[in-house]
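J.: sequence and computational prediction follow.
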Amino acid sequence: MFSQCLFLAYVFLQLFIVCEAQPTDGNATSVIVDAINTPPKRGWTSGPNGRGTIDIIYSCGITMFLCSWSVLCLNVPAEEDSPFRVFRRRVYVTALAFLGPEFLFQIALGQLISARNSVQQFRNSGRKEEEWTMTHAFYADMGGFKLYSKDFPPFPVDAKQVHYLWTEGYIEFPAVDREEIRDKNKVDGLLRIFTTIQIVWFVVDMAGRRAQNLTITCGELTAAAFIVCSFGTVLCWRHKPADVTTSVAITTNATMAEIICKAGDRAAAPYSRTPLDFVSRKEWPWSIYWSNWINILRCLGIKFGPQVRPVDRFENTHSLELPGNSKWIFFGVTAAYSGVFVAGWNYSFPTSTELLLWRAAASTMCACLVTYWLVTEFGFVWWPWLEKKFRGAAQNATEVEKVTEPLSLVESEWRTSKLRYAAACVRNNTVSQDPQFNVPLKAMLPIYVVGVFYCHARTYLFIADIIQLRSLPASAYDTVDWSKFFPHF
């Protein structure tokens, strides 16, 4: 808790520091055009008596790694998962957080909202505050409770499903003390402390450099952006247990067939993860996009997530819905993350082309965020509304078109069937053709384009962090004179 408080305090300071663009070399135009006025630059610099290139690389690299690794709170693994498999899974999620820390924040925010809703559900059903806390809800949503029935293999149940089974009388209330769940928490406290110290030092050092007009490198700016997203992720997961490897068994005397039959039509559809999907499953635009992308990788032989049904664990990258105003929280943090790169608008680069590419990449990241929202709203909300409203007029126009443009019936049917097949493959590429994963083409095709632009922009920003080091202003290697900030004699 102490480390999180420090983390919160200094990240607010960091947001204030990077909120404005910093021209490190005076007039940015003269840096590009007038070589005479350009301050002296240096390439690789050793740092026996000050800050060297390797110091910059280490400081930025270790900060970004810690922001991606130490903040993770992975779901409970399956019983047969080996330590190596769990470690490999952690590396994969770390890589995802490294490439896009905003994705990890979105997952954490969705889990936070789900946990809060679960606590309220149990409160409304008469349970006391200490009987079902945020820790219980997080533990359930990460696969901490596993249901055992007479006629079905055991499988994990989330918080909503636990509430459903309890209120319907299928199970006893899981009387698990919060401290018992916390005892399962195996997070490395020493690593968290080290992460906090590193982030605090990094933020304070950037503040000092900004105050003394010393050059801040692109790598340091990228690390600051990581801190922004990690701050949000840590806040969302502050009640979630970390590195839990064991689950709690809950048993029911009812058979799964009885539970499904009593649920009626709502449980009639085939399930995607577990037979209790009808209780809590709710796909939303991002989860549909993500499923589409993951299935593209599956077609290439790259498989993620549990391959058995029912699942034996909850996938770590499963993103729960962001309802209502929570979407604006996500967009706000993501905008702050993308906006940090804009702060390097007037930074010094070895060539004017690299400066323009940095500006283009930073602008593209911000534009992709806005475009994603507009395309998603249009494809999932506005277009279905317009289509429903004007469906009659569209049908009449289609009939007129058929009369005024005579085609061979066989040719017309062949073209139509081919187009429909191609559209269906793009719209839904799941193995089971689950209708809940249907993506409107008016959203999916533009999102592909947005994804390509975003990945290229993100990649260039990483590349620029490295290639900028070959020619930096001399002040980039100056250390902060802390004596100017503290009274001394």
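T.: Right, received. Where do you want to start? Being a predicted model, the structure only gives us computed values, none of them experimental.
J.: alpha carbons only for contacts and neighbour counts from here, please
T.: Will do.
J.: quick one: the helices in the stretch 151-300 of the chain?
T.: All helices of the stretch 151-300 of the chain, identified by DSSP state H, counting those that start in this stretch, fall at 159-167, 178-183, 189-211, 218-236, 256-263, 277-280, 285-299.
J.: out of those, which comes closest to Q121?
T.: Q121 sits nearest to helix 159-167 of all the helices of the stretch 151-300 of the chain, at 7.6 Å, using C-alpha to C-alpha.
J.: quick check: chain neighbours aside, which residue is closest to the most centrally placed residue in the chain?
T.: Closest residue to the average C-alpha location of the chain: F103 at 1.3 Å, with C-alpha atoms, centre = their mean. Excluding the flanking residues, the one nearest F103 by C-alpha to C-alpha, 6 or more residues apart in numbering is A97, at 6.8 Å.
J.: right, and that neighbour touches L66 too?
T.: No: A97 is not in contact with L66 according to C-alpha atoms under 8 Å; the separation is 10.6 Å.
J.: in what helix or strand does the residue nearest to W69 when sequence neighbours are not counted lie?
T.: Leaving aside its chain neighbours, W69 sits nearest to T94 (5.5 Å; criterion: C-alpha to C-alpha, 6+ apart). Per DSSP states H and E: T94 is located in helix 83-99.
J.: and the comparison structure, right after this:
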Amino acid sequence: MSSETGNVVDIHAPVDGWVGTSRDRGSIEILWDCCFTVLLCCWVSTHPNASSPSDRWYHHYVDKFHIALLGLLGPDFLFAIAVGQLSSARRSVQLCNRAIWTYRHAFFVDMGGLFLRSPDYPEGFPITAEELHYLVKYDHVDFPDMESMRVDKADTADTLSSFLDIIHMKLLSRSMKHRLWDRVPPYAWEPAHPIFLPLALLVAFGFGASFLSAWNFYFPTDTEKLLWRIFASYHAFFCVQGGLYYAFDICRWHQRNNAKYENRQDVENERAENTAMPNDLETAIPQISPKLKQRIANRLHRWAMKWRNSSADQDPDMAIPLRVSVPMSVLLFFYICGRLFVYIEDFYSLRRQPAGVYLTVNRFMPFSG
């Protein structure tokens, strides 16, 4: 199997093919350790939001599978969502300023644990903790009894649908317009508070440089080593520029929304008026049958507008300029290709590895070597 003299083994001698289990480890142990670690990180440690009351039993696992795929695509994406949710919970705790309102309660509500039922939507829809604060502040609903829902004893590994509490409207004169529950977490990409940015950037930059640590690792062919180095460099660049853009966008978002919660009623009224008025696109399109070029141009314009804002309710805060979304989409495409290469190479490179890979196993720290 390898160059061996007495009890001395050349750890740099290449070993071809499948290696059986020995007193140290073989190919199956390497695969098991790696796959089990990925399973722990992408499946066991993640929990989807509360299910809709109309969901079937398997929808919870579908949501969990989608989160696992996102974790496989990029753990930093999940980390950004988690930081945003932590920041949202922190804001709601500060707004409520109640001793009985804890981070656990804030996370529970932001996960869709509370449904609001109104005459317009008798089936109800989920609300966030900040929206609950607004409704309680203006005496639209009573503050819920969180102790009766036993949130502290809720098993987050199981579905939270059994803890859904329907809040009845006691007084709501205006018509409510809200994105209906589509089993997508409301405001999934919550903007983080700037206080969390140093930690977020540290994790993003550290993860971005992680593949560079394998710069001089053994690869079966020089082509595979070159491809790995190209992707490792691109991965570091993608995470750095993505982290910087994320930080810049968060700071800009907080600057735009400093007075959002103090004047929320005015903002909602303005949005309602804008919704009732025809947009520029509708008025710009002629009502008569245009020529072929004009028809193509109109379709491209509509497609560009949808590409610019893909939110269900066309929230202006969710709009992204095309000069940003198009380059980012191109960068993300190459990033996805690189991630696919990493997973393929991780398995394919086992066909030829040095003997030391199967001898120098870390028994003290599981799953680390």
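T.: Ah, there it is. Keep in mind it's a predicted model, so treat the numbers as computed, not measured.
J.: quick check: TM-score for this pair?
T.: Here the TM-score for the pair of chains, by TM-score structural alignment, normalised by the length of structure 2, is 0.75; 314 aligned residues with a C-alpha RMSD of 3.4 Å.
J.: how about the counterpart of the residue nearest to F103 of structure 1 in structure 2, what does it touch?
T.: For A97 of structure 1, the aligned position in structure 2 is occupied by G71, per TM-score structural alignment. Residues near G71 of structure 2 by C-alpha atoms under 8 Å, 6 or more residues apart in numbering: 41-42, 77-78.
J.: among these, name the ones in helices.
T.: Judged by DSSP state H, the contacts of G71 of structure 2 include 77-78 as members of helices.
J.: could you identify the most distant pair in the contacts of G71 of structure 2?
T.: Maximum pairwise distance among these (C-alpha to C-alpha): 13.1 Å, between C41 and F77.
J.: now the helices for structure 2?
T.: 27-39, 59-73, 75-96, 103-108, 129-137, 197-208, 222-256, 264-276, 280-284, 292-308, 322-348, 356-359.
J.: re the thing from before, now the helix holding T94 of structure 1 on structure 2. Mean distance?
T.: Once fitted to structure 2, helix 83-99 of structure 1 is off its aligned match by 1.7 Å on average (mean C-alpha distance after the TM-score superposition for structure 1).
J.: buried sites along that helix?
T.: Using 16 or more other C-alpha atoms under 10 Å as the test for burial, helix 83-99 of structure 1 gives 86, 89-90, 93-94, 96-98.
J.: just put these in CSV and tack on distance to I467 of structure 1.
T.: Formatted as CSV, the buried residues of helix 83-99 of structure 1 follow (distance: C-alpha to C-alpha, whole Å):
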residue, distance to I467 of structure 1
V86, 35
R89, 31
R90, 29
V93, 27
T94, 24
L96, 23
A97, 23
F98, 19
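J.: just the closest of those to N49 of structure 1, please.
T.: For the buried residues of helix 83-99 of structure 1, the closest approach to N49 of structure 1 (C-alpha to C-alpha) belongs to F98, at 31.7 Å.
J.: tell me which of the contacts of G71 of structure 2 persist in structure 1.
T.: Counting by both residues aligned by TM-score structural alignment, their matches' C-alpha atoms under 8 Å, those that remain in contact in structure 1 are 42, 77-78.
J.: which one of the residues you listed is nearest to V326 of structure 2?
T.: F77 (18.7 Å).
J.: out of the contacts of G71 of structure 2, who has the most neighbours?
T.: For the contacts of G71 of structure 2, neighbours were counted using other C-alpha atoms under 10 Å, and C42 has the most, 22 neighbours in all.
J.: any idea what it aligns with in structure 1?
T.: Aligned partner of C42 of structure 2 by TM-score structural alignment: S68.
J.: what distance do you get for that match to T334 of structure 1?
T.: Per C-alpha to C-alpha, to the nearest Å, S68 of structure 1 is found 16 Å from T334 of structure 1.
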